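**Student:** sequence and predicted structure below; questions after.
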Amino acid sequence: MWNAIETFLDSMFVGPMWPASVLMGLLICYLLLSILGAVDLDMDSPDADLGLDLDAPDAGIDLPESPDADFDVDFESNIDVGHGASDIFGGVGMLTLRWLNLGRVPIIMWAGTFTLLYWTVTWILWSQSDNFRYQPTLWISLLLTIRNIVIAVGLTKIMTGPMAKVFAPEPQFDAAHLMGRDCTVCTFRADSSFGQGRYKTDASPLLLNIRTDGAILSKGEQARIIGFDPVKRIYIVTKVDPEVLP
């Protein structure tokens, strides 16, 4: 029996199996501590707001676009001209996390799914192929580990897709839904020929191309959506009297 256990451990802690087995061991310890009540198994629904000011396709809304759409240089996005390359890389990083469903499902579920898939991929490839082709040297093991992680991340993205729909369903907004709602002017002004408004949601704010019904609004003022031009994909807004705001 001890020989069988020793053989099993030797096969679990060799070459690229080392990091996968260690990660699996940590996951098992965490789950055991959760069962015993020593740690909190956080299964709460994640906060959908990752700090991304995304356009509507990502938020499930038909964001108005038009050939003559006007944009202020300081538009609400992670790619801010004034902040340079760091904001660009930050925006790309947040988009990557969202694409992987991180932040849309509980982190323990994502990590658990990744760990199981990573260990499974590593074990299958090592026992069926890599073990016969490579020596478990440091560099070979490192390269195989990177390859296995990439494969596991892709599989985790696929497996957590249905979970994201349960834990963080995308808000469904359309022109009819936005009628009568208020947005905030986010360009330096908005009038009958120019303007953008920010509509706040539980997730990322939505940027709308807006035109007023004749009034001139300044940045930060509230505007009520009263119409939609489906051809130019522009929302028509009117000024909201601060005294009648809810």
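**Tutor:** The structure has been received and is ready for your questions. Residues are numbered from 1 along each chain as shown.

**Student:** only C-alpha atoms for contact and neighbour calcs from this point on.
**Tutor:** Noted.

**Student:** what about residue 2, how many neighbours?
**Tutor:** 7 (other CA atoms under 10 Å).

**Student:** adding another structure so you can compare the two:
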Amino acid sequence: MSESIIQFLERLFVGPVWPASVMVGVMLIYAIVVAFGLLDFDFGLGADIDPDAMEMDAGDIDLGDADASMETEIPAGDAAWQSAADGGTVSGLGAMTVRWLNLGKIPLVIWCSVFTSLFWAVSYAMWYGYDQDHFAPALIPTLLLTTRNVVLATLATKVLTDRLGFLSRRGPTYEAARLIGKTCRVSTSEVSPTFGQGEFTTDAAPLLLNIRTTEGTVPRDGIVRIIDFDSDRRIYTVTTADANAAQD
């Protein structure tokens, strides 16, 4: 191996450049594995989170009401995001963050590829263009500079992925009136007259609906039937259904 190649490799693993170089290496290994058909291209996570998949007209499924503390009807393809439903406002902020970063508009693997490439480019350019003259490649400076580079790369990824709308995966839409009589499963700790969300299964990613009972409570994983829809508050009224009930 020539001396110039060795020097270049050494430049890839110094200071804040090495975390980005490691990430690029992981992505390259993943790409090679995918090329040989050993893994699914979508990471196999079922995490094509698509907050925009349910953007609809006034009568369609959309957002929760003020009582739900920014509860948002989001696809629940990823269990990690689904479990955030109990968080109320946290869930809403998480959904807005996912939307803002375009994580729901393009496949996850493409978003990660763009971010990784930009992260490495930013880290390399900043270190050899400015940082190495002002910081030592020690642990604390490396952590701080890496954090800065992650923020810059995330913003750059946001801007770039805004231009990748042609890769958008948009799921089916469901009019609220058509859900009357259907069943869903309680996804929060419980559903009551003042609180609750339910998971409605679709052919694509499941949806989290803002639901309320007329009286009493239904615990998590309980099956409820949708009997009414409040278009002003964007809330579905539900009642207990048979445990073996299935969506029509």
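**Tutor:** Yep, that arrived. Every value quoted in this text rests on a predicted model; they were computed, and no experiment measured them.

**Student:** list the TM-score for the superposed pair.
**Tutor:** After superposition, the two chains reach a TM-score of 0.57 (TM-score structural alignment, normalised by the length of the first structure), with 218 aligned residues with a CA RMSD of 5.1 Å.

**Student:** leaving out chain neighbours, which residue sits closest to the residue minimising distance to the centre of the first structure?
**Tutor:** Centroid-nearest residue in the first structure: residue 98, 1.7 Å away (criterion: CA atoms, centre = their mean). Nearest residue to residue 98 of the first structure in three dimensions, chain neighbours excluded: residue 104, at 7.2 Å (CA to CA, 6 or more residues apart in numbering).

**Student:** so that neighbour sits against residue 44, correct?
**Tutor:** No - here residue 104 of the first structure lies out of contact with residue 44, judged by CA atoms under 8 Å, at a distance of 10.6 Å.

**Student:** looking at the two, which one has more neighbours?
**Tutor:** Neighbour count, other CA under 10 Å: between residue 104 of the first structure and residue 44, residue 104 has more, with 27 against 10.

**Student:** tell me the spacing between residue 49 of the second structure and residue 233 of the second structure.
**Tutor:** To residue 233 of the second structure, residue 49 of the second structure is 24 Å away according to CA to CA, to the nearest Å.

**Student:** in terms of neighbours, single out the busier of these two.
**Tutor:** Legend: neighbour count by other CA under 10 Å for residue 49 of the second structure and residue 233, higher for residue 49 (25 against 14).

**Student:** so which bit of the first structure is stretch 11-30 of the second structure matched to?
**Tutor:** On the basis of TM-score structural alignment, stretch 11-30 of the second structure is assigned to residues 11-30 in the first structure.

**Student:** which parts of the first structure are helices?
**Tutor:** Assigned helices in the first structure, in chain order: 2-12, 17-36, 56-59, 85-99, 107-125, 131-133, 138-167, 175-178 (criterion: DSSP state H).

**Student:** and those helices: which comes nearest residue 239 of the first structure?
**Tutor:** For those, distance to residue 239 of the first structure was read as CA to CA. The smallest value, 15.6 Å, belongs to helix 175-178.

**Student:** so residue 161 of the first structure touches residue 98, yeah?
**Tutor:** No - look at residue 161 of the first structure against residue 98 with CA under 8 Å: they stay out of range, at 11.0 Å.

**Student:** ok so, going back, most packed of the helices of the first structure?
**Tutor:** helix 107-125 (a mean of 19; mean count of other CA atoms under 10 Å).

**Student:** which elements pack onto that one?
**Tutor:** In terms of contacts (3 or more CA pairs under 8 Å, 6 or more residues apart in numbering; DSSP states H and E), helix 107-125 of the first structure is packed against helix 17-36, helix 138-167.

**Student:** can I get the ones you listed in a markdown table with distance to residue 110 of the first structure?
**Tutor:** Below are these laid out as a markdown table (distance: least, CA to CA, whole Å):
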| stretch | distance to residue 110 of the first structure |
| --- | --- |
| helix 17-36 | 12 |
| helix 138-167 | 7 |
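
**Student:** what's the closest of the ones you listed to residue 207 of the first structure?
**Tutor:** So among these, helix 138-167 is nearest, using CA to CA, at 23.1 Å.

**Student:** how far apart are that closest one and its match in the second structure?
**Tutor:** Superposed on the second structure, helix 138-167 of the first structure shows a mean distance of 3.5 Å to its aligned residues (mean CA distance after the TM-score superposition for the first structure).

**Student:** from memory residue 226 of the first structure sits against residue 236, does it?
**Tutor:** Yes - in this structure, residue 226 of the first structure is within contact of residue 236 by CA under 8 Å, at 5.7 Å.
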